[in-house]
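A.B. asks: Return atomic coordinates for the entry below.
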Amino acid sequence: MTHGSPPGGGWRAEIDAATALLASAGVASPGADALALAQAVAGIPLGRFRAALITGSLAPAPGELDRLRELAERRARREPLQHILGVAHFRALTLAVGPGVFVPRPETEIVVAAALEAIAPLTDGAVVADLCAGSGAIGFAIADEFPAARVWSVELDRRAFEWTTRNHAALDEGTMRRVTIQRGDARTALAPLNGTVDLVVSNPPYVPPGAIPRDEEVAKHDPAVALYGLGPDGLAVPAGIVAAAERLLKPGGTLVMEHAEVQAEAARGLLDPARWTAVRTRPDLTGRSRMVIGRRTANLSPGASPDETIEESEK
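C.D. replies: Below is the predicted model:
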């Protein structure tokens, strides 16, 4: 890099042009995306890059503005920003992502928050199963933020599991030792853990077969295997997750499972009152119903009365 370009020139002008291009293409956050692309090209921390834009103290090196234009054109074609940058930021983690794996979303960070709340009392240790792990975002974040957790992350799809493996290898050594990754079917995986797990957490595929995601980035680039939950309502895979949780969880263990906002009632209905208690829907930060939570009971004898199921979203 060279220094001394005047304020308003160089980077600033090219970021403004990229912002206009992305806005015209319908990108939801054109300014933020243009800045992220420019910062990636410049290769310096975002705070320093922002300061340099204000002072005009950082001139682009040869070819850097051309590179920014190239990346902006890719983003204008609605290629996900995370694919272009090669990373997705999720809670405190930076995860490698790209074609073949679902890009973790901010709303799923609230799933992690609910999971952490469920195991918070277990300071002597918590056994966690993350089913349909994808990039590893949920399970790895739990292990990162709750040092008493021992996490098993399961992913079936071969391409997605390559990303699980890559992100597992990038964890710090202490966290990595507490996370086991496994390629397998969530419905049958982890049989040696049956009845010993404190928390099952999952963001399974749940989109109904006829529904097309609104965002082009999702519809065109997220793998179909990570989106569509099968069955007429998209809940066949989630139902399999519930069945797996029933065998994995110890009595009193918790299931936290993401779903679409229109599936709240149906998702609660997957949890048999004879096997689950305190079943409830929890909203994300925008107030949309986005996850079902339930606590595993001991198997009840015929005629026994389970605890009352909560049928309304938490307020």
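A.B. asks: make it CA atoms for all contacts and neighbour counts henceforth
C.D. replies: Will do.
A.B. asks: tell me what the strand ranked longest in the chain is packed against?
C.D. replies: The longest strand of the chain (DSSP state E) is strand 249-258. In terms of contacts (3 or more CA pairs under 8 Å, 6 or more residues apart in numbering; DSSP states H and E), strand 249-258 is packed against helix 106-119, strand 197-202, helix 236-248, strand 289-296.
A.B. asks: what about 10 Å?
C.D. replies: helix 106-119, strand 126-131, strand 197-202, helix 236-248, helix 264-269, strand 276-283, strand 289-296 (3 or more CA pairs under 10 Å, 6 or more residues apart in numbering; DSSP states H and E).
A.B. asks: Could I get the buried residue list for stretch 33-49?
C.D. replies: 33, 34, 35, 36, 37, 38, 39, 40, 41, 42, 49 (16 or more other CA atoms under 10 Å).
A.B. asks: Excluding chain neighbours, give the residue nearest to the third one in space.
C.D. replies: With CA to CA, 6 or more residues apart in numbering as the measure, residue 15 is the residue that lies nearest to residue 35, at 6.4 Å, once sequence neighbours are left out.
A.B. asks: Please provide the structure for the following sequence as well, for comparison with the first:
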Amino acid sequence: MTYDRLLRDAATALSAAGIDNVRFEARLLLARAAGLSVEQLVAHGAEAAPAPVAAGLRALTARRVRREPMAYILGEREFWGLPFKVSPAVLVPRPDSETVIETVLALMPARAQPLRLLDLGVGSGCLLLTLLREYPNATGIGLDASEAALAVTEGNAQALGVAARARLVRGDWRLPDWEKALAGPFDLVVSNPPYIEASAIDRLMPEVARFEPREALDGGPDGLAAYHRIAAAAAALVAPGGHLVVEAGEGQAIEISRIFESAGLAVGSPRKDLSGIDRVVHAQQ
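C.D. replies: Below you'll find the model as predicted:
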């Protein structure tokens, strides 16, 4: 069976599973199974593929047909032009979250500052580690309740060359006095906290509902539980004049702004993502 035939068969299986962009995804899966780049696949298209390549592609395609996210199958996802390793222990980094980085860079344009950063719910490390790359004199702490998530972050910090400036802390903001272990305050606190209403998670697309870590999605009955906890700790975590920048779910920005204002923070206008959704709320101490 040729590479081209394998590609067509994989695309057909993905299409039958209701997946979009099937030819693009089939190419990525075949490239992984063959150990070739997508460009090399074009050159080999008419050639017969070795049997192990065909078997490997079938196994990868079966995973995707079950709606496992491509990022978990491939083991990585690009964020802000950087490669991040991912596993089912962490959320898949998304372009929407790049709006957090854009907001921070606009608020804090002086890149040489020796800032202290904190990322609450660090996950893959996509926010914290990207910011450490953008601010070469900054140091940062990443907090997460999951040991497995912190292991992913550590690997990414090493790969991106910022491990010496990143400290990872296991902690759970649902517990009393969780912020005391972080030795604040910080010049910048960022977070992409859980913000999905608990009752809505099972209605999300299968890739999210079935495979992504529920604790990183579940924002409580109204989706706002984490924001209340962050606001309550803001006085200890955000330095005078410092910034708090958080990702928000669709339709949540107004209520999050009210929560932060009630905690005595000065809240700016929400920043929209590329779809025009109010995606980021920022506040200042």
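A.B. asks: quick revisit: after alignment, which residue of the second structure pairs with the residue nearest to residue 35 of the first structure?
C.D. replies: Under the alignment (TM-score structural alignment), residue 15 of the first structure maps onto residue 7 of the second structure.
A.B. asks: Residue 42 of the second structure: how many residues sit nearby?
C.D. replies: Using other CA atoms under 10 Å, residue 42 of the second structure is surrounded by 12 other residues.
A.B. asks: Could you do residue 21 of the second structure as well?
C.D. replies: Residue 21 of the second structure has 11 nearby residues by other CA under 10 Å.
A.B. asks: Could you do residue 62 of the first structure as well?
C.D. replies: So residue 62 of the first structure, with other CA under 10 Å, has 10 neighbours.
A.B. asks: Identify the residues contacting the aligned residue in the second structure for it.
C.D. replies: Aligned by TM-score structural alignment, residue 62 of the first structure pairs with residue 51 of the second structure. Counting by CA atoms under 10 Å, 6 or more residues apart in numbering, residue 51 of the second structure touches 1, 57.
A.B. asks: 7 Å - rerun?
C.D. replies: Not one residue lies near residue 51 of the second structure by CA atoms under 7 Å, 6 or more residues apart in numbering.
A.B. asks: after the helix or strand hosting residue 14 of the second structure comes which helix or strand?
C.D. replies: Assigned by DSSP states H and E, residue 14 of the second structure belongs to helix 3-16. Using DSSP H and E, the helix or strand that follows helix 3-16 of the second structure in sequence is helix 22-34.
A.B. asks: so that following helix matches what in the first structure?
C.D. replies: If you align by TM-score structural alignment, helix 22-34 of the second structure falls on residues 30-42 of the first structure.
A.B. asks: Mean per-residue distance, that stretch versus the second structure.
C.D. replies: Superposed on the second structure, stretch 30-42 of the first structure shows a mean distance of 1.5 Å to its aligned residues (mean CA distance after the TM-score superposition for the first structure).
A.B. asks: count of neighbours near residue 124 of the first structure?
C.D. replies: For residue 124 of the first structure, the count of nearby residues is 8 (other CA under 10 Å).
A.B. asks: Just list the residues touching it, thanks.
C.D. replies: residue 148.
A.B. asks: ok, back up a step: now do the helix holding residue 14 of the second structure: which elements does it pack against?
C.D. replies: Helices and strands touching helix 3-16 of the second structure, by 3 or more CA pairs under 7 Å, 6 or more residues apart in numbering; DSSP states H and E, are helix 22-34, helix 51-65.
A.B. asks: Disregarding flanking residues, what is the spatial nearest neighbour of residue 216 of the first structure?
C.D. replies: residue 78 (6.3 Å).
A.B. asks: did I read that right, that neighbour in a helix?
C.D. replies: No - counting by DSSP: H, G, I helix; E, B strand; the rest coil, residue 78 of the first structure falls outside a helix, being coil.
A.B. asks: In contact with the counterpart of residue 224 of the second structure in the first structure, which residues are there?
C.D. replies: When the first structure is aligned by TM-score structural alignment, residue 224 of the second structure is paired with residue 235. Going by CA under 7 Å, 6+ apart, residue 235 of the first structure touches 206, 229.
A.B. asks: quick one: residue 235 of the first structure and residue 210 of the first structure, what's the gap?
C.D. replies: Per CA to CA, to the nearest Å, residue 235 of the first structure is found 13 Å from residue 210 of the first structure.
A.B. asks: same question, residue 229 of the first structure
C.D. replies: Residue 229 of the first structure is 11 Å from residue 210 of the first structure, by CA to CA.
A.B. asks: if we can go back for a sec, give me the residues contacting the match of helix 22-34 of the second structure.
C.D. replies: By CA under 7 Å, 6+ apart, the residues outside stretch 30-42 of the first structure that reach it are 15, 18, 19, 22, 23, 46, 49, 64, 68, 71, 72.
A.B. asks: close enough to count as contact, the last one and residue 18?
C.D. replies: Yes - under the criterion of CA atoms under 7 Å, residue 72 of the first structure is in contact with residue 18, at a separation of 5.8 Å.
A.B. asks: Now do the same contact list for the residue nearest the centre of the second structure.
C.D. replies: With distances taken as CA atoms, centre = their mean, residue 93 lies nearest the centre of the second structure, 2.8 Å away. By CA under 7 Å, 6+ apart, the contact list for residue 93 of the second structure reads 77, 79, 126.
A.B. asks: Swap in 10 Å and give it another go.
C.D. replies: By CA under 10 Å, 6+ apart, the residues touching residue 93 of the second structure are 71, 76-80, 84-86, 123-127.
A.B. asks: Show me what it lines up with in the first structure.
C.D. replies: Aligning on TM-score structural alignment places residue 93 of the second structure opposite residue 104 in the first structure.
A.B. asks: number of nearby residues for the residue nearest to residue 35 of the first structure?
C.D. replies: What residue 15 of the first structure shows, counting by other CA under 10 Å, is a neighbour count of 26.
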